[in-house]
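Undergrad: Below is the sequence, then the predicted model.
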Amino acid sequence: MNELQASTEQHEPLASGLGCSETILPSLPNSDSTHAACEKKQRLFDEIDQLTTRLDKYLRAAEEQYFEMAPLEALLEGDEELDANRLREVRSEYNTLKLPHNSNKHHAWTLDTQITRREQLLNHKTLMAGYTESMANWKADEQELNEKRDSLSTRLEQIQQQAVEDLAKARQAETDAATAYAQSVAWGDTEGEKNANTDAQKAAKNLAAAIEHNRRQHLIINALEQELVIVDQHIAEAQKEHLALQRTALLLAEKVMEEQWNKIAHVLMDMGAKLWAAQRLLGGDQLSLRRLVLPKEGEGFDTWGSRELADRSYKFTVEDILSL
C-alpha cells in the first residue's frame, strides 16, 4: 500500500508538467495534427485526474481497514495465548476486514497501472530519448571495456610467454655449462674445465635471478588475471543494464504502437461502416465484412467486429457516402 501511495505522489507532477508541445501519437494523413495531439493530451490529462481521484479513494479505504486490522494481526501473530472462542472471534473479524482490504489494494494497483500507462503516453518522446541515450552510453561503455579487455589479454599472454621463455633459457644455460664441464673433465681439458666451471657458476646465478624474476612475473600475471575478472564483471553489468533499458524502451514502444493501432483501427472501422452503409442502401447484403474481427490493443481484451460495423453504418448518410 505504501508503494502505491508513493507512486501516486509521483504521478501528479508528471501529468501537470506536460504541455501540448509534445505530440502524443503520429496523426493520420490529411488530419489536423496539432489539434488532434492537443485533444489527445487533454483527454489523457482528464483520465489521469479521474483515475487519481478513484485511486486515492481506494487507498484511503485500504488504509482505514488496515488500521483496524493491525491490532488483530498483532494478536494472531503475537505470543499471547488466546482461548479457542477468542481466537475464532479474532480470526473472523480479521478475515472480514482483510477481504475488502485486499480488494481495495487490487483496485488501487490496477488504477495505478492505468495512470502510469497514460503518463508514459503523454511523455513518451522524452522517455524514449532518455532510454536510447542511456542505451547508447552503456553500449559505448561495453565497447570501451572490451577494448581494455583485449589490451589486458594481449599483455597477459606476452608476460606469460616471456616468463616461460626466460626461465627455460636460464635452465638451458645451466645445463649447457654442466655439460661443457663434464666434457672437459672427460677429455682432460684443464683450461676448458676451468672455463666451464666459471660458466656453470654464472649460469647458476642467472637461474636464481630468473627464478626470482619468474616469481615476480607470476605476481603480475595473477594481478592481470584478477583485473580481467573485474573488467568482465563490468562488461556483464553494462550488458545487463543495456538489456534492461532495451526492455523498458520496448515496453514503452509497445504502448505507443497499441494506441496507434487503435487509432488506425477506428479509421478502418469507419471506412468499413461507410462501405456497409453503401451496400445496405443499394439493397445488397454485406458478406465479407461480416467476418471482420479487429483486436483492441492495450487495456482490456475487446475486439471490433461486424456488429460494430453494422451499428456504425447507420450514422452515415447518402451525402457522407458520396463525399469520397
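TA: Ah, there it is. Numbering: from 1, shown residues only.

Undergrad: C-alpha only now, for contacts and for neighbours.
TA: Fine.

Undergrad: So which elements touch the helix or strand encompassing residue 139?
TA: Using DSSP states H and E, residue 139 maps to helix 124-187. Other helices and strands packing on helix 124-187, by 3 or more CA pairs under 8 Å, 6 or more residues apart in numbering; DSSP states H and E, are helix 190-281.

Undergrad: following the helix it packs on, which helix or strand shows up next?
TA: Trace forward from helix 190-281 with DSSP H and E and the next one is strand 293-295.

Undergrad: what residues does that next one touch?
TA: 265, 301-306 (CA atoms under 8 Å, 6 or more residues apart in numbering).

Undergrad: Skip ahead from that strand and say which helix or strand is next.
TA: Once the chain leaves strand 293-295, the next helix or strand it forms, by DSSP H and E, is strand 303-305.

Undergrad: What residues of that following strand count as buried?
TA: residue 305 (16 or more other CA atoms under 10 Å).

Undergrad: Name the surrounding residues that touch it.
TA: So strand 303-305 is in contact with 269, 290-296, going by CA under 8 Å, 6+ apart.

Undergrad: hold the first one in mind and look at this next one:
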Amino acid sequence: MNTIQELKDRRDTLTLEMESIQRDLMPLEEALESPEIIQQGRQRAVQDEINDHKRRIDSRDHEIYLLNQKIDRLEALANRESLAAGYLSGIANWKADEMELNEKRSSIETRLQQVRQSDQEDMAKARQAETDAATAYAQAVAWGDVEGEKAANAEAQKAAKNLTAAAEHHRRQQLIITALEQELVTIDLHITEAQKERAKIENKAAHLANTVLEEQWNEAAKALLETGGKLWAARRLISQDPVSLLKLQIPEQGENFGSWTFRELAERSHQHSLLDLLAA
C-alpha cells in the first residue's frame, strides 16, 4: 500500500504535469483561429492536438480526484482518534451553547409574557376606573346629589390622570415588549446557527465513523479470506470440492468497488501447506 506521502508526491507530480499541458494548450487554441493555420489547412491537425491535450488534462484531473479521496481516507484513518475527540468536543460545546441559549430564551419569553399581561391589566384597570367614575358622576347628576356629583367629578379627574399615566406607562412597556421580542428573534438566530454548526460536525463525525467501519469491514473480510483460503486448501487435500465456498462474494468497502469471490480463496489456498493448516 502506498504511504500518504507517496500519494501526495504523486498528486503533486500530476498537478505539475497538468499545469504544463494547460500552458501548452493555450497557444494551440489561439493558433486554431489564426489565418496562417487556416490557409495551410491545418485546422484539423491542430484540433486533434487540442483534443489530445484536453484528454491528457482530464485524465490527470481524474487521477488527482481519486488520489485526494484516498489521501483523505488514509489521513482520516491515521488520525481517527484525535478527529473523533475533536468532533465529540465540538458537538458537546455546540450543545452546551444551544442549551444556554434556550435557557435565555425561556427566561426572556417568561418575562415578555409577564410584561404583556401586566400592561394589559394596568390599562384595563385605568379604563375601568375612568368608566366607573363617569358612571358615578352621571348617577349623581340624575339623582340631584350635589355632594355625590362633586365626589364623582373628583374621582373622574383622578381616573383621567391615572389613565394618562397608564397610557404613558403602556407606551414605555410597548418599547420594552418590542425590545424583548427582538431579543427573542436574535436568540432564535443564534440557536439555529448552533444547530447548524453542530449538524455539520455530526455529519463529519458520521463520515469518519463510516470510514473507520468500512476499514474494519475490509480487515474482517481479509481475515475471513485467509481462513477461507486455508479451508479451500484442506478441502483440496482431502479431494473434496469446496462447493459451498463457490458462492462467496464479499463487497469491498471504501474507494474501491470490487468484491472478493471464491477466486481469492483458490489463489490463497496455494500458499498453505499441510503444516500451515494444522497450525491454524
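TA: All right, it came through fine. In this text, all values refer to a predicted model and were calculated from it rather than measured experimentally.

Undergrad: before we move on, back to that, going by distance to residue 85 of the first structure, which of the contacts of strand 293-295 of the first structure wins?
TA: If you rank the contacts of strand 293-295 of the first structure by distance to residue 85 of the first structure using CA to CA, residue 301 comes first, at 47.1 Å.

Undergrad: Contacts only, for that closest one.
TA: Contacts for residue 301 of the first structure (CA under 8 Å, 6+ apart) come out as residue 295.

Undergrad: Roughly how far does the most centrally placed residue in the first structure sit from residue 119 of the first structure?
TA: Geometric centre of the first structure, nearest residue: residue 244, 2.2 Å, by CA atoms, centre = their mean. According to CA to CA, to the nearest Å, residue 244 of the first structure stands 20 Å off from residue 119 of the first structure.

Undergrad: ok, back up a step: which residues in the second structure does the helix holding residue 139 of the first structure match up with?
TA: Mapped onto the second structure using TM-score structural alignment, helix 124-187 of the first structure spans residues 80-143.

Undergrad: how close does the matching stretch sit to the first structure?
TA: Taken over the aligned residues, the distance from stretch 80-143 of the second structure to the first structure averages 0.6 Å (mean CA distance after the TM-score superposition for the first structure).

Undergrad: Same question for stretch 279-299 of the first structure: list its buried residues.
TA: Those would be 286, 289, 292, 294, 296-298, for stretch 279-299 of the first structure by 16+ other CA under 10 Å.

Undergrad: give me the stretch of the second structure that it matches.
TA: Using TM-score structural alignment, stretch 279-299 of the first structure pairs with 235-255 in the second structure.

Undergrad: Just the terminal-to-terminal distance for that stretch.
TA: 34 Å.

Undergrad: from the chain's centre, how far out does it sit?
TA: Relative to its parent chain, stretch 235-255 of the second structure has a centroid offset of 41 Å by CA atoms, centre = their mean, to the nearest Å.

Undergrad: my guess is residue 135 of the first structure meets residue 246, correct?
TA: Yes - judged on CA atoms under 8 Å, residue 135 of the first structure makes contact with residue 246 at a distance of 7.0 Å.

Undergrad: ok, the two, which is more surrounded?
TA: residue 135 (21 against 16; other CA atoms under 10 Å).

Undergrad: Now that one: closest residue in space that isn't a chain neighbour?
TA: residue 242 (5.3 Å; CA to CA, 6 or more residues apart in numbering).

Undergrad: for residue 236 of the second structure, same thing?
TA: Per CA to CA, 6+ apart, closest to residue 236 of the second structure is residue 242, 7.9 Å.

Undergrad: contacting residues around that neighbour?
TA: Here residue 242 of the second structure is in contact with 232, 235-236 (CA under 8 Å, 6+ apart).

Undergrad: will you turn those into TSV that also has distance to residue 16 of the second structure?
TA: Shown next, in TSV, are the contacts of residue 242 of the second structure (distance: CA to CA, whole Å):
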residue	distance to residue 16 of the second structure
232	48
235	53
236	52
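
Undergrad: and of those residues, the nearest to residue 164 of the second structure?
TA: The closest of the contacts of residue 242 of the second structure, once distances to residue 164 of the second structure are taken by CA to CA, is residue 232, at 99.0 Å.

Undergrad: wait, doesn't the closest one sit right on residue 270?
TA: No - with contact defined as CA under 8 Å, residue 232 of the second structure and residue 270 do not form a contacting pair (9.0 Å).
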